[in-house]
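In: just coords:
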């Protein structure tokens, strides 16, 4: 999944952050596999471990929506 984080307030050193996220529907987990501030997948994170959303409502909502589309 591709996503974009936009900070609530911006300054000269604050940038939007682009993420590429893998979602594990059966395990309700995720991992960030790449990120950048200019284009998707510029910096790959090959060793990213699967993470539990730990109750984060935004991430849980994203996982639910992605998995609903897949199924």
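Out: Thanks, I have it. On a predicted model such as this, the values are computed, not experimentally measured, just so you know. Numbering: from 1, shown residues only.
In: When you work out contacts or count neighbours from here on, use the C-alpha atoms and nothing else.
Out: OK.
In: and residue 69, how far is that from residue 63?
Out: The gap separating residue 69 from residue 63 is 10 Å, by C-alpha to C-alpha, to the nearest Å.
In: so residue 35 is in which element?
Out: strand 29-36 (DSSP states H and E).
In: so after that strand, what's the next helix or strand?
Out: Next along the chain after strand 29-36, taking DSSP H and E as the criterion, comes strand 43-44.
In: what does that next one contact?
Out: The contact list for strand 43-44, computed with C-alpha atoms under 8 Å, 6 or more residues apart in numbering, reads 33-36.
In: Got another one to weigh against that:
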């Protein structure tokens, strides 16, 4: 039985071209998120990392979530 794909690269190209990303590739790319800036939430004292939606106002972001922002006045 002959393989219809002459090399792994052509098979990978076909898979990625369809929009499907294999889990082993996702895991290999996960290390890029380690270099994101972080802050400490003053309410829950947990570290939270930069997110794309905070790109324009990262300096003004103080709380990790809406829940912590609401709880700031209680504590």
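Out: Sure, I can see it. Remember, predicted model here, so these are calculated numbers, not experimental data.
In: Quick TM-score on the pair, please.
Out: With the length set by TM-score structural alignment, normalised by the length of structure 1, the two chains reach a TM-score of 0.26; 36 aligned residues with a C-alpha RMSD of 4.0 Å.
In: helices or strands next to the strand holding residue 35 of structure 1 in the packing?
Out: Applying 3 or more C-alpha pairs under 8 Å, 6 or more residues apart in numbering; DSSP states H and E, we find strand 29-36 of structure 1 packed against strand 17-24, strand 43-44.
In: sec struct for residue 63 of structure 1, please.
Out: helix (DSSP: H, G, I helix; E, B strand; the rest coil).
In: who's more crowded, residue 69 and residue 63 of structure 1?
Out: Each of residue 69 of structure 1 and residue 63 has its neighbours counted (other C-alpha atoms under 10 Å); residue 63 has more, 20 against 7.
In: Assess the claim that the more buried one and residue 22 are in contact.
Out: No - contact criterion C-alpha atoms under 8 Å: residue 63 of structure 1 and residue 22 do not qualify, at 9.5 Å.
In: tell me, what's touching the two both at once?
Out: residue 30.
In: still on that earlier bit, between the strand holding residue 35 of structure 1 and strand 17-24, how big is the angle?
Out: Angle, strand 29-36 of structure 1 to strand 17-24, by axes from the mean of the first three to the mean of the last three C-alpha atoms, to 10 degrees: 150 degrees.
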